[in-house]
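Engineer: pasting the structure only:
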């Protein structure tokens, strides 16, 4: 067995403290910067086989907490309690190590964590728990974490965190920082709730208008003025009769990444508020993939995509310029313009009429997916081209308020940015809460390091 390294207090301090010339920013004189792993440890969870999962708590079982539990309690699972599991309590802080939730921080749960989560371990005589929670949520932890993580799938381990430079104020200052953060966040959350309520009312109104549009109620007066009758003009048709649904990757194989290649675009890259596509940050694939796609299908004005895996439906109109490749997770919808107006169909895909069919189709499968065969059989409420034109004209006018809703989304984005700014300033000592006469946090550091002197 290797002999444990014995270090003096001065040597431990030298390893723990960030030198003055290496500090990421200026902080009050009674603060310091330390290297993450000199004071903080993480313990990853384990991954028991799914054959052990049960959906209800039984004697001798414990809850297995997964990343999905950070946001939803719809799928709680339990596993046999064993000695090799990583247990944690509600007061403990968990960090997501993999996937799209990489770096997400959670507390308030208890049980055993799976391999995608890590429990944070730190000396409580040095850190208040809530201070640690907000510190891990701040740019001081999140930014370097995203920069060192090799991929969202590869995640991170303890060694990856060793170079992180973290601020440490005195304990009393930690509590004042927490109190002010939570006070300011409470006010911002109330403002966000008010804005969200207005947004929800816009969405409810929009859905109601779309429902009327595709049941014929919106154009009832127009039909009467033109001597037309609903039963004669309206019918239900399957999508494949009036439109083309294209699977961009019929082989179902995701192309390999290719540095400096062509943007690979799915629903995740689509900004529904700005109606822009994030080409810059999209994954890149070989130009040969684009050549193969161009040989199979064209893109015309009014064409749109819908998600078929994960995010189902949610239409997004795409540009005709072919400087990108469509993801394997979307389906391209093209109107047969002699039968249906593209924007009429685009509006319909935003309605509850289509959403209901998508949700019903999902119930038939264990995976959140909606294949192209099902898309081609989606039932559309269909009317004459002239009535379609009238419906599009009315919807364009009535839904102008969507622009106001998008501005409200900007308000919500600003609130998110304000929170990040508050956290950044808090851990630079810029919230005017520090008392310069309080004992330096260096004494806290020495206290815990003395216990490690062998």
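Structural biologist: Cool, the structure landed. All of these numbers come straight from a predicted model, not from anything done at the bench.

Engineer: okay, CA-based contacts and neighbour counts for the rest of this
Structural biologist: Fine.

Engineer: give me the buried positions along stretch 93-104.
Structural biologist: 93-98, 102-104 (16 or more other Cα atoms under 10 Å).

Engineer: residue 37: which of the residues you listed is nearest?
Structural biologist: residue 95 (14.8 Å; Cα to Cα).

Engineer: was I right about the closest one contacting residue 107?
Structural biologist: No. Taking contacts as Cα atoms under 8 Å, residue 95 lies outside contact range of residue 107: 9.1 Å.

Engineer: tell me the one among the buried residues of stretch 93-104 nearest to residue 65.
Structural biologist: Distances from residue 65 to the buried residues of stretch 93-104, taken by Cα to Cα, are shortest for residue 94, at 10.0 Å.

Engineer: who does whichever strand or helix holds the closest one touch, helix- and strand-wise?
Structural biologist: Element membership of residue 94, judged by DSSP states H and E, is strand 93-96. On a contact count with 3 or more Cα pairs under 8 Å, 6 or more residues apart in numbering; DSSP states H and E, strand 93-96 meets strand 105-107, strand 117-121.

Engineer: roughly how far apart are the residue lying closest to residue 107 once chain neighbours are set aside and residue 131?
Structural biologist: Counting by Cα to Cα, 6 or more residues apart in numbering, residue 93 is the residue found nearest to residue 107 once chain neighbours are left out, at 4.8 Å. As judged by Cα to Cα, to the nearest Å, residue 93 and residue 131 stand 11 Å apart.

Engineer: how about residue 309?
Structural biologist: Relative to residue 131, and taking Cα to Cα, residue 309 is found at 38 Å.

Engineer: more crowded one of the two?
Structural biologist: residue 131 (21 against 17; other Cα atoms under 10 Å).

Engineer: quick one, what contacts the more buried one?
Structural biologist: By Cα atoms under 8 Å, 6 or more residues apart in numbering, the contact list for residue 131 reads 174-175, 177-178.

Engineer: need the contact list for the nearest residue to residue 233 once chain neighbours are set aside.
Structural biologist: Excluding the flanking residues, the one nearest residue 233 by Cα to Cα, 6+ apart is residue 383, at 5.5 Å. Applying Cα under 8 Å, 6+ apart to residue 383 gives the contacts 233-235.

Engineer: list buried residues within those.
Structural biologist: Using 16+ other Cα under 10 Å, the buried ones in the contacts of residue 383 are residue 234.

Engineer: next one for the comparison:
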């Protein structure tokens, strides 16, 4: 039997290099395209059972902050309860990347030396053999070219993944080691500036939401129209509005009773009649002139008796384009409607404590509402937008009952809730002013969204240019990357193993 002839260093080097036709793009003359497997050490097996102590520090996919590509936490885990996937040894300066759903970009550079750290086998651990600077590879794997390669080689439906053998062949553009460090440093500086800009934009967006709430609260208190009241003569009052609403209610009730009697030709039975005496108060010294305190009951008609929940399975059998609403907005669509009006929905049973969303929202036109939201229709010419302004950030929490996690606002509690009411003419001014402020805030928010998209584009551009030698880091006088490979005996030690 003939003895196998060992390959020469030149042959091994050629196997380490990526063929010209497979190279993603052209790189500077002293760079080289190499396969990942040729520049990393063999992955270390680290069995938690063999570690000292009772616990180890586990890094699984959930441990990664994939927005910032870093380890968010090391999970202290009992060795006796070690998951079967806890097998990968990780050390400082290792680059780890999850090959399970790689499009999520669960990538991190290990920044601390932790001998108790063990990673899941979902990760491929890239440990340098001396041919690459860890931060260089880390940034390359975050970039668009590496992402495209991983997406192309992802297989499977339930848990789409890239095989280790495919990942090991990913082409890596390898500059001289000193240039790698310059590229990594420059990328880090540029991305840090982008991150600072991103934080400012995100903070602006958070301030926009706070400003929305502030505008609504000030509108409800009457502070938004202080100047308007000083410069305009008001010849009507909220008191008159409430009394007019109750008079219409009483007239409508008596008309309906009379029609019922005529239709049945039988005398009325003695039963309790509705109370048409509204609650009106002017005792609150903070009330603006011509305003009053009343109840939600005295301004609206509660339509809860018409709402009806429909299960998800039933909705699937009733496809349509009518919006189906719940406590926090539209849940689904359905083929029929209950309401065909401008109404305000108020949360009935949801998270009240610590809630950031408004407690109410407007629904216009045809709709179906389930039993997790109260349905209110404003009366007496009150604009649906004004009612929503009054209720959006109303302090309903003291009126709720039940556990802290999921409290309930009953219909009775909602109806009896006291409400500050402005005269009808001022209500219209309040709605107009809120609209104008919201238009400005909406434009600012849209500009913020566009800016965030541009930041991401710039980030992609930086990573793209960095690994083409286009960031001003190239030095043609430096030793060639191929010499670096030869110096580290690429293809010899690892292949021998």
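Structural biologist: Okay, I see it. On a predicted model such as this, the values are computed, not experimentally measured, just so you know.

Engineer: follow-up on the earlier one: can I get the helices and strands packed on strand 93-96 of structure 1 in CSV with mean neighbour count?
Structural biologist: Below are these laid out as CSV (neighbours: other Cα atoms under 10 Å):
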stretch, mean neighbour count
strand 105-107, 20
strand 117-121, 22
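
Engineer: quick one: which of the ones you listed is nearest residue 447 of structure 1?
Structural biologist: Closest among these, using Cα to Cα: strand 117-121, at 16.9 Å.

Engineer: just to revisit the earlier point, same list, the helices and strands packed on strand 93-96 of structure 1, but as JSON lines with distance to residue 417 of structure 1 please.
Structural biologist: Output for those, formatted as JSON lines (distance: least, Cα to Cα, whole Å):
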{"stretch": "strand 105-107", "distance to residue 417 of structure 1": "18"}
{"stretch": "strand 117-121", "distance to residue 417 of structure 1": "26"}
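
Engineer: which among the ones you listed is found nearest to residue 200 of structure 1?
Structural biologist: So among those, strand 105-107 is nearest, using Cα to Cα, at 26.9 Å.

Engineer: chain center to the helix or strand that that closest one is followed by: distance?
Structural biologist: Next helix or strand after strand 105-107 of structure 1 toward the C-terminus (DSSP H and E): strand 111-113. On the basis of Cα atoms, centre = their mean, to the nearest Å, strand 111-113 of structure 1 sits 23 Å off its chain's mean C-alpha point.

Engineer: same question, stretch 416-432 of structure 1
Structural biologist: Counting by Cα atoms, centre = their mean, stretch 416-432 of structure 1 comes out at 22 Å from the chain centroid.

Engineer: buried stuff in it?
Structural biologist: Of the residues in stretch 416-432 of structure 1, those buried (16+ other Cα under 10 Å) are 419, 422-424, 426-431.

Engineer: now do stretch 367-383 of structure 2
Structural biologist: Per 16+ other Cα under 10 Å, stretch 367-383 of structure 2 contains these buried residues: 367-380, 382-383.

Engineer: quick one: neighbours of residue 401 of structure 2, just the number.
Structural biologist: 14.

Engineer: most neighbours, which of the contacts of residue 131 of structure 1?
Structural biologist: Most surrounded of the contacts of residue 131 of structure 1: other Cα under 10 Å gives residue 177, at 25 neighbours.

Engineer: in contact with the alignment partner in structure 2 of it: list those residues for me.
Structural biologist: Counting by TM-score structural alignment, residue 177 of structure 1 lines up with residue 183 in structure 2. Contacts for residue 183 of structure 2 (Cα under 8 Å, 6+ apart) come out as 136, 466-467, 471, 473.

Engineer: which ones among these map onto helices?
Structural biologist: 136, 466 (DSSP state H).

Engineer: and the contacts of residue 183 of structure 2 as TSV, adding distance to residue 202 of structure 2?
Structural biologist: Converted to TSV, the contacts of residue 183 of structure 2 look like this (distance: Cα to Cα, whole Å):
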residue	distance to residue 202 of structure 2
136	28
466	26
467	29
471	28
473	32
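
Engineer: what lies in contact with stretch 344-361 of structure 1?
Structural biologist: 207, 210-211, 214, 304, 312-315, 335, 370, 374, 378-380, 388-389, 391-392.

Engineer: and the residue nearest to residue 360 of structure 2 when sequence neighbours are not counted, how many neighbours?
Structural biologist: Distances taken as Cα to Cα, 6+ apart place residue 346 nearest to residue 360 of structure 2, at 4.4 Å, with adjacent residues excluded. Using other Cα under 10 Å, residue 346 of structure 2 has 25 neighbouring residues.

Engineer: and for the one 10 residues further on?
Structural biologist: Neighbour count for residue 356 of structure 2, taken as other Cα under 10 Å: 12.

Engineer: wait, a strand at residue 47 of structure 1?
Structural biologist: No. Remark: residue 47 of structure 1 does not belong to a strand; assigned using DSSP: H, G, I helix; E, B strand; the rest coil, it is coil.

Engineer: my guess is it meets residue 115, correct?
Structural biologist: Yes. Look at residue 47 of structure 1 against residue 115 with Cα under 8 Å: they come within range, at 5.2 Å.

Engineer: which of those two has more neighbours?
Structural biologist: Legend: neighbour count by other Cα under 10 Å for residue 47 of structure 1 and residue 115, higher for residue 115 (19 against 14).

Engineer: how about the more buried one, what does it touch?
Structural biologist: So residue 115 of structure 1 contacts 44-47 (Cα under 8 Å, 6+ apart).

Engineer: let's have the buried residues of stretch 93-104 of structure 1 in CSV, adding distance to residue 239 of structure 1.
Structural biologist: Below are the buried residues of stretch 93-104 of structure 1 laid out as CSV (distance: Cα to Cα, whole Å):
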residue, distance to residue 239 of structure 1
93, 49
94, 46
95, 44
96, 41
97, 42
98, 39
102, 39
103, 42
104, 40
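
Engineer: contacting residues for the closest residue to residue 177 of structure 2 other than its chain neighbours?
Structural biologist: Nearest residue to residue 177 of structure 2, sequence neighbours excluded (Cα to Cα, 6+ apart): residue 132, at 6.3 Å. Counting by Cα under 8 Å, 6+ apart, residue 132 of structure 2 touches 39, 174, 177, 180.

Engineer: just residue 99 of structure 2 next, same as before
Structural biologist: Counting by Cα under 8 Å, 6+ apart, residue 99 of structure 2 has contacts 122-124, 161-164.

Engineer: for the stretch 101-250 of structure 1, what spans make up the strands?
Structural biologist: 105-107, 111-113, 117-121, 165-168, 235-238, 243-246 (DSSP state E, counting those that start in this stretch).

Engineer: could you redo the ones you listed as TSV and give each row distance to residue 202 of structure 1?
Structural biologist: Listed next are these as TSV, based on distance: least, Cα to Cα, whole Å:
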stretch	distance to residue 202 of structure 1
strand 105-107	32
strand 111-113	40
strand 117-121	38
strand 165-168	43
strand 235-238	28
strand 243-246	30
